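In: prediction below, plus the sequence it came from.
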Amino acid sequence: MLLCDVVLLPLALYSAISLRFGTFYPVVSSYYWLFFLLPFLTVPIFIRVGLYRAVIRYMDDKIIATVFYGVTLSVFMLTAAVVMGRVEGLPRSSIVIYWIIAIAYIASSRFMARGVLRSLERRTDRRQKVAIYGAGRSGLQTALALMSSPEFSPVAFFDDNEDLHGTNVAGIRVFNPADALKIMAERDCFQLLIAMPSATRSRRREVIQKFEGKDIQLKTLPGMGELVDGRVRIEDIREVGVEDLLGRDPVPPYSDLLSACIKERVVLVTGAGGSIGSELCRQIAINSPLSLVLFEQSEFALYKMEQELHRHHPFLKVYSVLGDVLNREHLDRVMKKYKVNTVYHAAAYKHVPLVESNIIAGVLNNAFGTWNAVSAAISSHVENFVLISTDKAVRPTNVMGATKRLAELILQAISESGSSKTRVTMVRFGNVLGSSGSVVPLFKEQIRAGGPVTVTHPDVTRYFMTIPEAAQLVLQAGAMGKGGDVFVLDMGEPVKIADLARKMIELSGLEVRDPATGQGDISIEYVGMRPGEKLYEELLIGENVEGTHHPRIMRAVEGMIESVILFPKLEKMKQACTAGDVETVKALLIELVQEYQPMIETGEKVH
């Protein structure tokens, strides 16, 4: 480019003089030396302003400003040379014309070089071709980032804005989304990146549905809140997730509810290394607690959570405690030592088949672990105690759900007795996306392995919610309790697991195998209901439900067992657990949780 400028600068001056005189052959013999002097005056200026530091292949429109600045300084130097050299016969107006022509020559030479380099690149380019849906700022940043990546090559933009159709953004043509499949087929492109980070979830779902089952692999950018300073990195691109298919936008959290039990308080989270527990810790950390106590049985999970909090919140006091909720004395010591104000009890065994085959462990951890935790909270004068419950506690058909309902009954009985000042609250919700034991990671792994994707039953449905949204709603619901409240979260519409599996296969750019013809990439196999599994999950036991001032949180009004009846039975159950008497434990579970209807291995209810 420097050698090119050595030629173009004298040519620009000659062109300016020719235009001024109106001839291709102006007489310049009296000042011919200016043509040799001009590059020596101008090239050092161009070096100083950084014109030769730009990588031509990835150059953007900002280069024009640099060229403008450099040529303007060149004009001043040329004018000084003309004045000091007392040049005769050179029209002064030709210097202004030189200024305009030099900017055009120097700038266009850069863009021509960029075009040639990119054209040569395209001929030998083995990167994966990708189209981008959204030609706004995020789309532009994404395209520029992809151009410099060794993995992807952007070949087309699609945008809903009709004014952009037919235009070029970063040298890439913008097309009507209605022609997307045709355009992508012409360009041998089978990946589409949705660059609409600020769009609503329902709008994202509309876009995704246009390409479902079309052999197009969909990827997306995270929300704007997750991007740093608006800069897009290749690592930010991810496959379209199930959260993009929910079609329900999360309600922004109410800041007063979110921080009510947290700000300037000592907060303890049991099960702090689990899916929900870890997200609760993240949400708590950003709401200015006095300190955060992590209580976790798994050493590795506790270490990971501690390191994450130290990395993102270096000034937050974090205390990591290895412990088991079955050790009441340890819980007591920890809560008293750190003067805990609020407890979020997320520690539980949640995997339905595992708890079904380990009944005593499930009862001890989920029911008696909760009793230990709330008893320690009461004796330590903790202000707020929030239990993380589940929709499987409603008319349970498995041990896991029954133990979680029993935990709710324990808290209701304690609260009803009025013997403590600790405000006890329960929050009940459905499946969270990406949690341990969730079907989503399982399906992803099965798709990656080439299938088959295993579904228990064609009609099985579940409620879904993202982990951050669930954690935020838990924190807000916990702040609204008066004592003994059971809150249920609005989970939106239930999702058919078979439909979910089909969509995940299609969004991976693959086809569901037709069992009749055998055509397609990955098959869906129905393996039968697991022990204790329900076709449909519910959030309410009865019909009595009250609204709250949060649109996604409801208060359930449900039956309970008085403490004078419940606690003696619990003591009897504890003795049976100690003796390893599974039958007595299960019989007492059925007696106490009246809605519990266990299933036999065929999936039928035991009456």
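Out: Good, I have the coordinates.
In: rest of the way, CA atoms for contacts and neighbours
Out: OK.
In: Phe464 and Ala347, how far apart?
Out: 20 Å (CA to CA, to the nearest Å).
In: between those two, who's got more neighbours?
Out: Ala347 (26 against 20; other CA atoms under 10 Å).
In: hang on, the more buried one packs against Leu268?
Out: No - the pair Ala347 / Leu268 is not scored as a contact, 11.6 Å apart, by CA atoms under 8 Å.
In: is Tyr52 in a helix, a strand, or coil?
Out: coil (DSSP: H, G, I helix; E, B strand; the rest coil).
In: so who does it touch?
Out: 1-2, 46 (CA atoms under 8 Å, 6 or more residues apart in numbering).
In: looking at those, state which has the most neighbours.
Out: Most crowded among the contacts of Tyr52, counting by other CA under 10 Å, is Phe46 at 21 neighbours.
In: surely that one touches Gly70?
Out: Yes - if you go by CA under 8 Å, Phe46 and Gly70 touch, sitting 5.5 Å apart.
In: take the one below as the second:
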Amino acid sequence: MTAQGLCRRLIVLPRGYKQVVAMSVDSLALCGTLLAAIWLVSDRFSADVIAGHWHFPLVMLFGVLLFAQAGFYRTIIRFAGNRMLFSAFWRLALLAGVMAAISAWLPWPGFRLDAAVLPVFIALSLLVLVGSRLLVRSLLLASQSGSTRVIVYGAGHAGVRLLAALAQTGQFQPVAIIDDDPIHQGRVMDGVRIWPASELPRLIRDYRVDRVLLAMPSVARARQQEIIESLMKLNVSVQTVPDVSDIITGKARVDDLREVSALDVLGREPIPPDQDLLAQCIRHKSVLVTGAGGSIGSELCRQIIHLAPRRLVLLEISEVALYQIERELRDAVARQHLDVELVPLLGSIHHRGRMQALMESCHIQTVYHAAAYKHVPIVEHNMLEAIYNNAIGTWYAAVAAEQAKVEAFILISTDKAVMPVNVMGATKRLAELVLQGMARRGSDTRFCMVRFGNVLESSGSVVPLFREQIRRGGPVTVTDPDVIRYFMTIPEAAQLVIQASTMGRGGDVFLLDMGEPVRIVDLARRMIHLMGLSVRDEANPSGDISIEYTGLRPGEKLREELL
């Protein structure tokens, strides 16, 4: 039977049996190390001398008791760390002290022990006991290791922690580390050599690597984009560790591997918010978010609770969506000790009387109006509901806010409201005109609008759709090879809304500089490459994923305008 086979047999044993085996092995190891220490130090080593020593049964009894008290036999060996080494040292030192006291206090020959034996005994026991556990852990991890070979890109702190996490899980086998710093190159980290980026194609080929893990959460977005562009040509799946801000705040761990974000695929830096503008309409105020369970509404709520509102009212028509966002926010409030009152309310913006009543009873000062129907093809087939919800519902909510003396009302609109060719865009443009008319008429409530481009990772966005299609084996569906869109991230969208509530003076329309528009087919190609696959087309008929063009849907344009 091989060592790994023996480890597998031990794994399936009941916990009590494992503890008995560990205690028996430790007691024999302690006797063996004591015997070795006496042999190394004593000049009168013989079988008779050893047979007369009472320290052997004492070391077996007290040693196992001390280790049991320290929790050695409750520790899961696969997750044993540096603390085990220090704990073992102090227990062995205490055991040596007990042996020295017995040797000094009891005059009989069988209890006499040379003082020089004790430090040698501690060193040998530490080596054997801790070393045996590390050996067993290595064998266990080797027996459970997956077949996925990976390369870690980044030898900094995130890379070190990622290697430690991979060693614990055993799901991946790191075969190389890549780092741009010449100081690190050529060194070995946790048994894995560090190579320059120029060696990456050869390493992927020689080791048959399936995946590259980017461990560079603090590196500038531009540099990350350069690395991602170079990896796209190598047909390997690319995953990243979370952003350093998420790691610092506790939202994510370094080993929470993720698909490359859509913002990485787009290749631009996120637009930083103006911190002075974020809190002015929120701090110590009562805030209402309509559509609080949607993609934008929920992100607004996540950011608002960190800006010290007095009260946050969540209005949502879907019970499931309201339950999910309320639970998430309550967990965040409890975990981060935030002082904010959360009020979850089921309701519809169609009920003007109820809207005014809740705004007055909750003393609402700022309203973020995110409730809307936004999926273009669905709205095309449900025109009356779209008008009633997106336009008339906005009018009802705005009138209720005005009568309740709300300070600021912010409408979340869309770039499809510019020269609209579909029902969704037309209803949003009508909602904008309603608010601009109310502002022009004169009102104590400041009405303003924020126009979004396509919001990445939101419900209905092409990014999660493409990801799902790629995982199913394709094809990836694109409406037209020439269709282009402006993109922004969900956090960018939420921050823009919050800043607009401070900047707006009445009737203003705000939008984000989203850089250059992106061809949707290019986005699809990048996502295919970054998941370790190739595009199947006329130039590469043996590729993995094909791209199919379905034609523009009713109400769609090739290009969206912002103004």
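Out: Arrived safely. Quantities reported herein were computed from a predicted structural model and do not represent experimental measurements.
In: re earlier: looking at the contacts of Tyr52 of the first structure, which are in helices?
Out: Assignment to helices by DSSP state H places the following of those there: 2, 46.
In: just the contacts of Tyr52 of the first structure now: which is nearest Leu588 of the first structure?
Out: Met1 (85.5 Å; CA to CA).
In: give me every residue that touches the closest one.
Out: Going by CA under 8 Å, 6+ apart, Met1 of the first structure touches 52, 110.
In: quick one: it from Met59 of the first structure, how far?
Out: As for Met1 of the first structure, its distance to Met59 of the first structure is 13 Å (criterion: CA to CA).
In: okay, now Gly442 of the second structure: neighbour count?
Out: 11.
In: next one: the one 3 residues further on
Out: In terms of burial, Thr445 of the second structure registers 23 neighbours under the definition other CA under 10 Å.
In: repeat for Met400 of the first structure
Out: There are 29 residues near Met400 of the first structure, going by other CA under 10 Å.
In: just give me the match in the second structure for it.
Out: Counting by TM-score structural alignment, Met400 of the first structure lines up with Met424 in the second structure.
In: so who does its match touch?
Out: For Met424 of the second structure, the contact set (CA under 8 Å, 6+ apart) comprises 373-376, 379-380, 386, 416-417.
In: what does Gly515 of the second structure correspond to in the first structure?
Out: Aligned partner of Gly515 of the second structure by TM-score structural alignment: Gly492.
In: surely its match meets Arg248?
Out: Yes - if you go by CA under 8 Å, Gly492 of the first structure and Arg248 touch, sitting 6.9 Å apart.
In: looking at the two, which one has more neighbours?
Out: Arg248 (17 against 14).
In: any idea how far Leu94 of the second structure is from whichever residue in the second structure pairs up with the more buried one?
Out: Alignment note (TM-score structural alignment): Arg248 of the first structure maps to Arg268 of the second structure. Distance, Arg268 of the second structure to Leu94 of the second structure, by CA to CA: 60 Å.
In: swap in Ile102 of the second structure?
Out: 12 Å.
In: now do Gly453 of the second structure
Out: Using CA to CA, Gly453 of the second structure is found at 68 Å from Leu94 of the second structure.
In: before we move on, what about Leu329 of the second structure?
Out: Distance from Leu329 of the second structure to Leu94 of the second structure, by CA to CA: 49 Å.
In: how about the helices in the stretch 201-350 of the second structure?
Out: 221-232, 244-249, 262-266, 275-278, 295-304, 319-336 (DSSP state H, counting those that start in this stretch).
In: let me know which of these is tucked in deepest.
Out: helix 295-304 (a mean of 21; mean count of other CA atoms under 10 Å).
In: what's it aligned against in the first structure?
Out: Helix 295-304 of the second structure maps onto residues 275-284 of the first structure, going by TM-score structural alignment.
In: isn't Pro39 of the first structure up against Leu9?
Out: Yes - judged on CA under 8 Å, Pro39 of the first structure makes contact with Leu9 at a distance of 6.4 Å.
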